[in-house]
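Asker: no FASTA, just this:
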């Protein structure tokens, strides 16, 4: 309830208010209020209930969900096809937009909640921004302690929150029972027929009712498909619908409540408790998206789109991780957004583009799943995709009109992160290609080298990023030190397109004779890359690997400019900077500190 539905659950704080009082104001009459509520309700039904809960959540990668997990799943079936690169780029851009969402969500959610202070006590308005910044700083500072203990508090609080907003909505509906008729789809149609331009522009704010829908899919691996579906259909959806209907009833009866229809639903005696509860719910929504950013980053690192980063495990649960670089970068970005935009209504313009852009991209990935992977009949798949594309295109188009009002923020963020991700991926491919050129096949090396150098006791493991050829560290070692260990192992770490790898398939070893071995260790894209743990129980020539008698040799490449660069010079420099700042392989692969030797080489790309 807390992790999955925190984001969409806090949408009532600002969705109705910003639809009518935002950048494209609407008249507060029955036509427009009923039309917007109808639009929000059917958007939740089509986008959340049908698209995500009923269809996309079927596309699990061994139980895991999210744009990158879906991309990895799709890539298994389209690799080598002419248009596969375009699909991969779309998946990467969806990930880039998710980071934009991760920056905007905490700022919008916490600010919307704390703005209740100014609603109930206007003299407190100047204190809103400092309080929001203070809460966010505290939130990011506690990330390193892990969320395992706090998470047990999330569910009960969110259940209480959904119960409260349901009751408040129901009490308001009872004042005007006819508002229930707003759920009929004909009211949304009537709005567009009577006022097409305003109706179209209003979609840019109405989409705020479904922000966080992608979280249902992204968090599927943590909780499973059935609990998420049950929670949405039995608790979250009814609560949201009742609250939006209650806000509609209130706005028709008291138009001046538009300042904050969410907070004015509460009777006077319950206003301050509601402020406290909504603020806690907003912090929970922020915590959920921060945790999501850590998980997405881990997946992106494993799949080769982001440089290695220091990952700290805060719990025995593999999902509980903390990435310092991401945490502090998010904190700086979120606080800057709060200080620059100052009001949640200014930030919601930026919010919609990130969400609708990611939803639109999910449609393309879903189309590949329906036709290539699941092989659905086109008579069934095409109408469904047409519905999803039409609705998401309408929402995305309406949000693009808000680019001058702040919509440029997630686009700039997304393009910047997209450039980083694609530069790293392309640079790694070029570097591997360069290093593979002219290398000696390992079989030939093993036959010729065993008697050409003095053999010393112990095991030497040479880490290699490719399966073919001899690692440069091994060549440098034999050239400069003129020794070979008793057992020489060339080890390659392979990250699979699945979340977890079975232990039986973890390690494979090939013996080339004379003490030379090739080893492959496989990890899933959600697993901790702990090499010493993977080597437990592995034997070479009948002997187990003793860490105290094993040395790990790593290659450290220094990039130099090429006369025929594979990328633009500025991207080569960016890639070189990312390489210099990446976490060391020793730290990332959990290698014992006193057993590692690094040997450098220069590489042109």
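Answerer: Yep, that arrived. For clarity, every value in this text was computed on a predicted model and none was experimentally measured.

Asker: C-alpha only now, for contacts and for neighbours.
Answerer: Will do.

Asker: Check which helix or strand residue 433 maps to.
Answerer: helix 408-436 (DSSP states H and E).

Asker: what about the longest strand in the chain?
Answerer: strand 483-495 (DSSP state E).

Asker: where does the residue of the chain positioned farthest from its centre land in three-state SS?
Answerer: The centre of the chain is farthest from one residue, residue 451, which by CA atoms, centre = their mean lies 51.7 Å away. The three-state label given to residue 451 by DSSP: H, G, I helix; E, B strand; the rest coil is coil.

Asker: Residue 455 now?
Answerer: Classified using three-state DSSP, residue 455 is strand.

Asker: cool, and residue 468?
Answerer: coil.

Asker: do you know how far it is from residue 436?
Answerer: Between residue 468 and residue 436 the computed distance is 7 Å (CA to CA, to the nearest Å).

Asker: Kindly report the same for residue 254.
Answerer: Distance from residue 254 to residue 436, by CA to CA: 72 Å.

Asker: Neighbour count for those two, which is higher?
Answerer: residue 436 (16 against 13; other CA atoms under 10 Å).

Asker: May I have the residues that are in contact with the more buried one?
Answerer: 466, 468-469 (CA atoms under 8 Å, 6 or more residues apart in numbering).

Asker: run the last query once more with 7 Å
Answerer: Residues in contact with residue 436, defined by CA atoms under 7 Å, 6 or more residues apart in numbering, are residue 469.

Asker: same thing with residue 470?
Answerer: Counting by CA under 7 Å, 6+ apart, residue 470 makes contact with 439-442.

Asker: ok, and here's another one to check against it:
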């Protein structure tokens, strides 16, 4: 039992900490190349910035404060949005602000997810440069990185069940490696330990005010991936994540200190941008250099895999919450029902990752663009938490966030603005597109809902009984998808009364996605008002992270549908935003396709709508 609990507490190492855990590959290296040309001793301030950002943002803001805000243990940008909205029900203006902030935070997370695999894989592949001078070839590094990316995305449809058990052990080895390589160089130059003193940050500001914000923007790369601690609470648990984070924290702090010590002792040898981590290994234990590069590649692949899986989960979540169109998904694990694969997202991510690698060409150039969207997400989480704790009357947390953490986050955000000119516009532009599509889709759904002429059930049942008593019936069971039993969809009226398609048994099926992440319940209800004894109602209530298997539910209810009807709207419009909305609906799978009904049993009834 203890062994099982211990492994559970370590499991987040292979899932949550890939991004933040591979940041040492490039974070200090980017500072070093700038400070070497100025005053190498200022690296003490750079290391101090990294240490204090990790302490304040990761430990204080997320682990100790934000992770207290959850819905049934779930966290993340969409969760904190729903959580805060539930607290401010009577403040319509604040609800709009919170809703928009939450949606943009979600968009920023997705956009930064494009650069994470690109910078991770590129930075690890660049380690081959120090193996042999012939490998110091940008084209070769780009080609290897693209090959690894294609391989990684191509295996997604098969699932990662067969190899995922290796993720945690590999990441344990990775963090042990970071710890020991750091300890070796701290031992050689123990004075680096004094960099924990924030006075060095002030000295950095005085010594090089012009580049101070630039150094902060690179220090911020040490906390990319922090949102994963919050977002992965649901399926891993808060306690295991915090337990694992304590181990990761020690490993990262020691390694960053070790890199600072190595730089101060060897800055004269550094002539071009290279990862200090790789230089440390090459200098200390050259015989282990190739295994270290392989380990780094494995760690970055695991970090990228975690991001890809997170993207699948996020987009399934947005489909269920009706924020974006439904996307076709497939189960990839017989033992883990929430492990899914979404082909469209997979190949879109692959294209964008390859484009990022070709566009930026090196991890150094990606790093110049990386972090802005993450920083926006951190600021939004901070603002959301402030609102939540004020409403919860936890004024201590609210004051810490307002007086300390929000100012720190805003300074870091300002420091990152220069990245807009150096490629940061790419993820920011992607975030704007995603945010715009969410707004277009949600507003389009509202307009479509208002344009449809629903019939009250009380009116419907009267006409239905008259028709049922006079018309011939088709043998079998027909299922009609609808939103609410009280209001009958126009396509059902058209099917039964206009087309005279009437089955012996007719079931109205409603699926309600709740604001809670998990739990699924359903019941088959006989409608008392129905004198024909031919209509019944199935209502399914499911959390937005639940995978709904309608075929399985029908089996459990002992129902074998002959046919399943669903409504489709053909939207006609002259407005650009509604044309985009119409296109989004056309390319998304239908509700029956989304829930994996056999196609030969489904019929879509089309209605022309003018918006």
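Answerer: Nice, I can see it. In this text the structure is predicted, and so the values were computed from the model without any measurement.

Asker: Can you give me the TM-score here?
Answerer: Laid over one another, the chains give 0.93 as their TM-score (TM-score structural alignment, normalised by the length of structure 1), with 584 aligned residues with a CA RMSD of 1.9 Å.

Asker: hang on, the earlier thing: residue 589 of structure 1: which of the contacts of residue 470 of structure 1 is nearest?
Answerer: Checking the contacts of residue 470 of structure 1 against residue 589 of structure 1 with CA to CA, the nearest one is residue 442 at 23.5 Å.

Asker: burial count for that closest one?
Answerer: So residue 442 of structure 1, with other CA under 10 Å, has 19 neighbours.

Asker: what do we get in structure 2 for it?
Answerer: Taking TM-score structural alignment, the alignment pairs residue 442 of structure 1 with residue 457 from structure 2.

Asker: my read: that match touches residue 484, true?
Answerer: No - using CA atoms under 7 Å, residue 457 of structure 2 is not in contact with residue 484, being 9.6 Å away.

Asker: circling back: which contacts among the contacts of residue 470 of structure 1 does structure 2 share?
Answerer: Retained contacts for the contacts of residue 470 of structure 1 in structure 2, judged by both residues aligned by TM-score structural alignment, their matches' CA atoms under 7 Å, are 439-442.

Asker: Tell me which of the contacts of residue 470 of structure 1 fall in helices.
Answerer: Of those, the ones assigned to helices by DSSP state H are residue 442.

Asker: Among the contacts of residue 470 of structure 1, give me the pair with the biggest separation.
Answerer: 439 and 442 (8.8 Å).

Asker: what do these two both touch?
Answerer: In contact with both residue 439 of structure 1 and residue 442: 469-470, using CA under 7 Å, 6+ apart.

Asker: Which residue ranges of the stretch 101-250 of structure 1 form strands?
Answerer: Per DSSP state E, counting those that start in this stretch, the stretch 101-250 of structure 1 carries no strands over any range.

Asker: Any chance you could list what contacts the longest strand of structure 1?
Answerer: Contacts for strand 483-495 of structure 1 (CA under 7 Å, 6+ apart): 302-303, 453-467, 478, 515-525.

Asker: Enumerate the helices of the stretch 451-600 of structure 1 by residue range, in sequence order.
Answerer: Applying DSSP state H, counting those that start in this stretch to the stretch 451-600 of structure 1 gives helices spanning 472-480, 531-535, 569-581, 585-588.

Asker: Can you tell me the closest non-neighbouring residue to residue 129 of structure 1?
Answerer: In space, residue 129 of structure 1 comes closest to residue 342 once its chain neighbours are excluded; the distance is 6.5 Å by CA to CA, 6 or more residues apart in numbering.

Asker: The one you found maps to what in structure 2?
Answerer: Under TM-score structural alignment, residue 342 of structure 1 pairs with residue 361 in structure 2.

Asker: Residue 243 of structure 1 too?
Answerer: Aligned partner of residue 243 of structure 1 by TM-score structural alignment: residue 255.

Asker: looking at it, that match is touching residue 184, isn't it?
Answerer: No - using CA under 7 Å as the test, residue 255 of structure 2 is too far from residue 184 to be in contact (9.5 Å).

Asker: Who has more neighbours out of those two?
Answerer: residue 255 (26 against 18).

Asker: Tally up the residues packed near the residue nearest to residue 129 of structure 1, please.
Answerer: Look at residue 342 of structure 1: counted by other CA under 10 Å, it has 16 neighbours.

Asker: now it: how far from residue 107 of structure 1?
Answerer: Taking CA to CA, one finds residue 342 of structure 1 at 10 Å from residue 107 of structure 1.

Asker: how close does the residue positioned nearest the centre of structure 1 get to residue 99 of structure 1?
Answerer: Centroid-nearest residue in structure 1: residue 296, 4.0 Å away (criterion: CA atoms, centre = their mean). Distance of residue 296 of structure 1 to residue 99 of structure 1, computed by CA to CA: 9 Å.
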